[in-house]
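*Asks:* Dropping a prediction and its sequence here:
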Amino acid sequence: MPKLKTKSGAKKRFRITASGKVKSAMAGKRHGMIKRTKKQIRQHRGTRVMFKTDGDNIIQYFLPNG
């Protein structure tokens, strides 16, 4: 059996916390800021912890060695 590889795009976008949860940046901050309200830009700062089921899918399919 070949080794399981981590998806390169996923390791740039997600981090796994010590308790096994998945942290990610907020969506909608890559481009097009002129269309967004100041409130939206402010609220999308920083990172968030994903919901458990979403985080479990990320770990299972994209970060198997994470």
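*Replies:* In hand now; what should we look at?

*Asks:* switch to C-alpha atoms for all contacts and neighbour counts from now on
*Replies:* Noted.

*Asks:* what distance separates the start and the end of stretch 56-66?
*Replies:* Terminal residues of stretch 56-66 lie 11 Å apart, using C-alpha to C-alpha, to the nearest Å.

*Asks:* Take this one as well and set it beside the first:
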Amino acid sequence: MFSFLFLRSCVAQTSWAARPFSSTSVAEALYKMKSHSGAKKRWRSAPGSKSFKRGQAFRSHLNASKSPARINRLGNTAYSTPAQTHKLRKVLLPYGSG
């Protein structure tokens, strides 16, 4: 019993036990939010609009079994849907666009 109370009082006195909540600023929290590295490599912001664009997958190899029309379709640019755009803004720009 004594060791539990002693340990509990030691943990309460340390500064790392206090968890920074969302009301604290970034400077007080001592860390920065990171943007998603995988999304950075795959998505680009579309010029003149508020959406994102990416390249299609499945075009780089094993193309002998794919029809020419399918290969041409896979060469087109894919754009984000409104739901994807909302999620990508939070992932790529964690502090907002401003």
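*Replies:* Sure, I can see it. In this text the structure is predicted, and so the values were computed from the model without any measurement.

*Asks:* SS state for the residue nearest the centre of the first structure?
*Replies:* With distances taken as C-alpha atoms, centre = their mean, the residue of the first structure nearest its centroid is S24 (3.0 Å). Following DSSP: H, G, I helix; E, B strand; the rest coil, S24 of the first structure is assigned to strand.

*Asks:* What lines up with it in the second structure?
*Replies:* Superposed on the second structure with TM-score structural alignment, S24 of the first structure falls opposite R54.

*Asks:* I'd like the distance from the host helix or strand of R8 of the second structure to the chain centre, please.
*Replies:* Using DSSP states H and E, R8 of the second structure falls within helix 2-13. From the chain centre to the centre of helix 2-13 of the second structure is a distance of 38 Å (C-alpha atoms, centre = their mean, to the nearest Å).

*Asks:* now do stretch 45-52 of the first structure
*Replies:* Stretch 45-52 of the first structure sits 7 Å away from the centroid of its parent chain (C-alpha atoms, centre = their mean).

*Asks:* likewise stretch 77-96 of the second structure?
*Replies:* On C-alpha atoms, centre = their mean, the centre of stretch 77-96 of the second structure falls 9 Å from the chain's centre.

*Asks:* Now do the contacts for the spatially closest residue to I16 of the first structure that is not a sequence neighbour.
*Replies:* Leaving aside its sequence neighbours, I16 of the first structure sits nearest to V22 (C-alpha to C-alpha, 6 or more residues apart in numbering; 4.6 Å). By C-alpha atoms under 8 Å, 6 or more residues apart in numbering, the contact set of V22 of the first structure is 14-16, 49-50, 55, 58.

*Asks:* Aligned counterpart of I34 of the first structure in the second structure, please.
*Replies:* Counting by TM-score structural alignment, I34 of the first structure lines up with A64 in the second structure.
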